[in-house]
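>>> sequence first, then the predicted structure, then my questions.
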Amino acid sequence: MTVRVRFAPSPTGMFHVGGARSALQNWIYAKQQGGVFVLRIEDTDAARNKPEWTEGILSALDWIGISRGSYEGPHFQSENAGEHRAAAARLHDSGRAYYCDCTREDVQARTGSQYQGYDGYHRDRDLGPGVGHALRFRTPDEGTTVVVDLIRGEPTFENRLIEDFVIARGDGSPVFLLANVVDDMTMGITHVIRAEEHLPNTPKQQLLWDALGVKPPVWAHVPVVVNEKRQKLSKRRDKVALEAYREEGYLAGAMRNYLMLLGWAPSGDREIVPWSVIEDEFRLDEVNPSPAFFDEKKLRAFNGEYIRALPVAEFIDACQPWLTGTGTIAPPPWQPEEFDADAFAAVAALAQTRITVLSEIVPNVDFLFLASPLIDEAAWTKTMKDGSAELLDAAVAAFETLESWDAESLKSTLEAVGAERGLKLGKTQAPVRVAVTGRTVGLPLFESLEVLGRERALTRMRAARLRLV
């Protein structure tokens, strides 16, 4: 048997990090088993589907290493509508489903209580197809449905507690439960690896597989992804869009490494490992069924490690979208002609050790490419206090006569300026840093001064001194 897995997102919004995790798990499992990864776009929600969301799914998968052309598809659920309706008809013809026009209010009026599920009123009063007649699956009265799950063991569901659920709406269109099953059957899916939130649907879907005469797939429900309050990640409340992380400057390698740790870990108490190790060691039956905490702070730290591990040339290339701007990334505050590639290359290795996401490169280097620095007013107020004017005067005078404009000479000269006033280097350089870069934190000051150049550095220091008058 050839293993066939599928990833079946809906094109109704940004690509969820939880979906990306499931896609990667399916992808690795298929690769390990010599199987096939199938991409199916579940596009039957016509009111919410948009072509750009489909393209977003494909682009996001490309980014995390599931590239176009390396999988089967994309298939579109809407293309299989005929099979969905045919399956519904077979279930009705075989007596496994019946038509009903009951509303929630009808059931509540009959039972005299709050709606607790359908009461089976039309089980023996099949209305037949017609406008407003929904098709319900006839759930067995007795016995249990056992879901054999690679992660959760054998969850068991009493059939009598499963209501006769709707499989086709009053207009004849099949609902998700049936369409999903029929698509998996049609595409020969052997293993369904998906999020835990789908587990309550699984006994119903397994009953549909059985009723249609096909052996159900192997199930594996991976843990739900939660936030720091242990609430399921929500698009309305949490930062969940993979695209948002990509545009902030997370590296694909860091993201997919971290996503695979949501419910699983490689051997040897390691977390940051080569992708080849993850592909080799990942085991579905080792996935922890407990909810997995998506820790953005930890992901950010991960990303910093991945950034620091890049060769400098690769780091420079990776920064380019933020240095120039793209269709989705805002342009930097300088004009294109103001950017100096050589100056950036000179400080790239220093910046690489200080940022955790690539978007942070802009505030670290903008002082090199702007006519005057962007002054952080809070930093100015905190730093430019009594004595700062005199300190800047002394620094300018010392730097003007400096024979060699290099980092070591600049440092020793400013140290001497501070020593004459009983100040340590940290206190001495703070006003100079704000005058030159506009901020209190950033790249090493003296290397920055060296790359900025004598004329521009002194011009900024004099301008800051005038502001203090």
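Yep, that arrived.

>>> drop to CA atoms for contacts and neighbour counts, all remaining ones
OK.

>>> mind listing what the residue nearest the centre of the chain touches?
By CA atoms, centre = their mean, the mean C-alpha position of the chain lies nearest to L242, the distance being 2.8 Å. Residues in contact with L242 (CA atoms under 8 Å, 6 or more residues apart in numbering) are 14-17, 20, 60.

>>> looking at the residues you listed, spot the one nearest H122.
H16 (40.0 Å; CA to CA).

>>> I figured the closest one was touching V240, is that so?
Yes. With contact defined as CA atoms under 8 Å, H16 counts as touching V240 (5.4 Å).

>>> sitting in helices, which of the contacts of L242 do you find?
Applying DSSP state H to the contacts of L242, the entries found in helices are 17, 20, 60.

>>> just the residues you listed now: which is nearest A378?
The shortest approach to A378 among the ones in helices among the contacts of L242 belongs to V17, at 35.8 Å (CA to CA).

>>> and that closest one, how many neighbours?
22 (other CA atoms under 10 Å).

>>> could you do the one 10 residues further on as well?
The burial metric for W27, expressed as a neighbour count using other CA under 10 Å, is 22.

>>> same question, A252
18.

>>> ok, it - contacts?
By CA under 8 Å, 6+ apart, the residues touching A252 are 63-65, 246.

>>> most neighbours out of the residues you listed, which is it?
Going by other CA under 10 Å, I64 tops these with 21 neighbours.

>>> so how far is L391 from the nearest residue in space to that residue that is not next to it in sequence?
Nearest non-adjacent residue to I64, counting by CA to CA, 6 or more residues apart in numbering: A252, 5.4 Å away. Shown here: A252 relative to L391, a distance of 46 Å by CA to CA, to the nearest Å.

>>> which residue sits closest to Y306, ignoring its sequence neighbours?
Here the residue nearest Y306, using CA to CA, 6+ apart, is A254, at 6.1 Å.

>>> neighbours of the one you found, just the number please.
The number of residues packed around A254, counting by other CA under 10 Å, is 23.

>>> please tell me how far the residue nearest to E281 when sequence neighbours are not counted sits from F302.
Excluding its sequence neighbours, the residue lying closest to E281 (CA to CA, 6+ apart) is P266, at 6.4 Å. From P266 across to F302, the span is 15 Å (CA to CA).

>>> take the one below as the second:
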Amino acid sequence: MNKQIRVRYAPSPTGYPHVGNIRAALFNWLFARHHGGSFLVRIEDTDRTRYVEGAVDAILDGLRWLGLNWDEGPIKGGDYGPYFQSERLGKYQAAAEKLIADGFAYRCICSSERLEELRAAQTAAKLPPGYDRHCRDRETITGEGLKSVVRFKVPLSGNTTFNDLIRGEVTFDNSLLDDFVLLKSDGFPTYHLANIVDDHEMKISHVIRGEEWLSSAPRHVMLYRALGYEPPLFAHLPMILGTDRSKLSKRHGAVSIIDYKEQGYLPETMLNFLTLLGWSLDDKTELMTIGQIIENFSIDRVSKTAAIFNVEKLDWMNGVYIRDLSLDEFTDRATPFLTSGIPEAGDFDRVYVKNALALVQERVKKLGELRDQPELTRFFFTDELAYLPADLIGKKMTAAPTLAALETSLARIEAMPEFTIDAMEISLRSLAEELELKPGQLFGSLRVAVTGQNVSPPLFETMAVLGRERTTKRLHAAVAKVRQLLEQAGL
């Protein structure tokens, strides 16, 4: 491309950044990185009535978590901050005045009550809602304290056509558009005016945004022309739907990107997954590094059809990425989740924690499972195991043979020259044969004795991590429980 690539992500802080919003940021960032261009972040905070406290921080935290770094902006704290539209009001007001002076806009003094009555009448008459241009041809409006907005004079006939890099030529009938507001009565611009002025001043070459903005594109093209600006190139990304092909909602997984971080998805998973929501390398490749994605990313491979958000696929992909982590890296990323769910895990040294986590790395699909399902690992970090004596009784066994099996296992473990996984497996498998038990019967009792539950990581590996002292201590406690059970039964 001959034009210098400059793109922007321009969220409104009216809520936390959701999947579709962040997907747009990602595609802009990938496009800029592929072409060696610039990626800007601009907070469109001119709608003060819908401003959500904390939303800006959530937006920036989400970008930083994903590694979507931006290239310029006002320096704050030694780093680039985003641009804020609320700090640029004079530019929009000047543009509105220019449009009025050039005959492309006018002041409107219609009250909110009149506009509500107009909408009600249009609805009753089954007409499309829209401003009736009541103030369009009035003389200059004056008056002490008179509130007014500035509206754009949409041509009453003809078409507005532009080229979309994804959809090709797109045409809108001007007669179906009303005279939209550019500047509100409080002096703040609407999205339509502010983003046109900013995109021009910031020399944005490509506007890559969601399909929901396609209907606004003719208004923006008109504004570019009226202001004498060269329009950027447009690319409207496909919608994201749930697996039932309905509009994406929370029940499909459409939550804030920060929620995915807190659930324990890896940022590299999210980058890979979100990239595939509307773009593909080919018809078979699903797992790609960010370097591979940047190298191959292009707008012409973005689909026109809606993308499907599949949480099951996301979970599968995250599991693959987790398993591909080195044990040290998995430990680094997993430990904050682990200690959040099991605070006492923070009292153990890194080597022990790493050995414990090594046994669950293959099973975990989200790091948050270590916090939300503490039973996965709690037995590594506490000797207070919550189980009933009856839980120790093996399948198709009674208390007496279970006691014998536990006592003999304890003796074998205490007498082992080396407390290793191989030594335990050889010794205890042969013990099962000697006691005429199935391995599953013996190992089931031992698993409850050393972990307090019926399901755990591999038994011998678990015992090796616990160590001989803690393992035998737990077996002594299990033996005492079964003896108590027999005594209570009078046996």
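In hand now; what should we look at? Since this is a predicted model, take the numbers as computed values, not measurements.

>>> can you pull the TM-score for these?
Remark: TM-score between the superposed chains equals 0.89 [TM-score structural alignment, normalised by the length of the first structure]; 461 aligned residues with a CA RMSD of 2.9 Å.

>>> may I see the contacts of A252 of the first structure organised as TSV, with secondary structure added?
As requested, the contacts of A252 of the first structure are exported to TSV (DSSP: H, G, I helix; E, B strand; the rest coil):
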residue	secondary structure
W63	helix
I64	coil
G65	coil
R246	helix
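
>>> which one of the residues you listed is nearest V225 of the first structure?
For the contacts of A252 of the first structure, the residue nearest V225 of the first structure by CA to CA is I64; the value is 18.1 Å.

>>> surely that closest one is in contact with G253?
Yes. Using CA under 8 Å, I64 of the first structure makes contact with G253 at a distance of 7.2 Å.

>>> residues contacting stretch 286-300 of the first structure, please?
151-152, 222-228, 230, 250, 254-255, 258, 262-264, 356-357.

>>> for stretch 394-402 of the first structure, same thing?
Residues outside stretch 394-402 of the first structure that contact it (CA under 8 Å, 6+ apart): 409-410, 413-414, 417, 432, 458, 461-462.

>>> now render these as JSON lines, adding distance to R439 of the first structure.
Output for the contacts of stretch 394-402 of the first structure, formatted as JSON lines (distance: CA to CA, whole Å):
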{"residue": "S409", "distance to R439 of the first structure": "22"}
{"residue": "L410", "distance to R439 of the first structure": "19"}
{"residue": "T413", "distance to R439 of the first structure": "21"}
{"residue": "L414", "distance to R439 of the first structure": "18"}
{"residue": "V417", "distance to R439 of the first structure": "21"}
{"residue": "V432", "distance to R439 of the first structure": "10"}
{"residue": "L458", "distance to R439 of the first structure": "17"}
{"residue": "M461", "distance to R439 of the first structure": "13"}
{"residue": "R462", "distance to R439 of the first structure": "16"}
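
>>> next step: those restricted to helices.
Within those, residues falling in helices by DSSP H are 409-410, 413-414, 417, 432, 458, 461-462.

>>> that older thread, show the buried residues in the contacts of stretch 286-300 of the first structure.
Neighbour-count burial (16 or more other CA atoms under 10 Å) is assigned, among the contacts of stretch 286-300 of the first structure, to 151-152, 222-227, 250, 254-255, 258, 262-264, 356-357.

>>> who's in contact with the residue nearest to Y306 of the first structure?
Counting by CA under 8 Å, 6+ apart, A254 of the first structure makes contact with 299, 302-303, 306.

>>> host element of it?
Per DSSP states H and E, A254 of the first structure falls inside helix 252-259.

>>> got it, and L466 of the second structure?
Counting by DSSP H and E, L466 of the second structure is found in helix 459-488.

>>> ditto for Y265 of the second structure
Y265 of the second structure belongs to no helix or strand, assigned by DSSP H and E.

>>> just tell me what it corresponds to in the first structure.
Counting by TM-score structural alignment, Y265 of the second structure lines up with Y250 in the first structure.

>>> and the gap between that match and D280 of the first structure?
According to CA to CA, Y250 of the first structure stands 24 Å off from D280 of the first structure.

>>> likewise for T103 of the first structure?
Applying CA to CA to T103 of the first structure and D280 of the first structure gives a distance of 52 Å.

>>> so which residues of the stretch 101-250 of the second structure form helices?
Secondary structure of the stretch 101-250 of the second structure (DSSP state H, counting those that start in this stretch): helices at 112-124, 191-201, 217-227.

>>> which one of the ones you listed lies nearest to F27 of the second structure?
Per CA to CA, nearest to F27 of the second structure of these: helix 191-201, 17.3 Å.

>>> the closest one aligns to what range in the first structure?
Aligning helix 191-201 of the second structure against the first structure (TM-score structural alignment) gives residues 176-186.

>>> before we move on, what about stretch 462-470 of the second structure?
Against the first structure, stretch 462-470 of the second structure falls on residues 448-456 (TM-score structural alignment).

>>> show me what counts as buried in that stretch.
Those buried within stretch 448-456 of the first structure under the rule 16+ other CA under 10 Å are 448-452, 454.

>>> and stretch 149-165 of the second structure, by the same measure?
By neighbour count on 16+ other CA under 10 Å, the buried set for stretch 149-165 of the second structure is 149-155, 160-162, 164-165.

>>> narrow those to those in strands?
The strands, defined by DSSP state E, take in 149-152, 160-162, 164 from these.

>>> about what we covered before: matching residues in the second structure for the next helix or strand after the helix holding A254 of the first structure?
Counting by DSSP H and E, the next helix or strand C-terminal to helix 252-259 of the first structure is helix 275-281. Counting by TM-score structural alignment, helix 275-281 of the first structure lines up with residues 290-296 of the second structure.

>>> next, the mean deviation of that stretch compared to the first structure.
Superposing on the first structure and averaging over aligned pairs (mean CA distance after the TM-score superposition for the first structure), stretch 290-296 of the second structure comes out at 1.1 Å.

>>> so what touches that stretch?
Contacts to stretch 290-296 of the second structure, defined as CA under 8 Å, 6+ apart, come from residues 30-31, 33-34, 268, 271-272, 281.

>>> swap the cut-off to 10 Å and go again
Residues from elsewhere that reach stretch 290-296 of the second structure, judged by CA atoms under 10 Å, 6 or more residues apart in numbering: 27, 29-35, 268-269, 271-272, 275-276, 279-281, 287-289.

>>> narrow these to those that are buried.
For the contacts of stretch 290-296 of the second structure, a burial check counting by 16+ other CA under 10 Å picks out 27, 29-35, 268-269, 271-272, 275-276, 279-281, 288.

>>> just tell me what the residue nearest to E281 of the first structure corresponds to in the second structure.
With the correspondence set by TM-score structural alignment, P266 of the first structure lines up against L281 in the second structure.

>>> pretty sure its match contacts I299?
No. The pair L281 of the second structure and I299 does not pass the contact test of CA atoms under 10 Å, sitting 11.3 Å apart.
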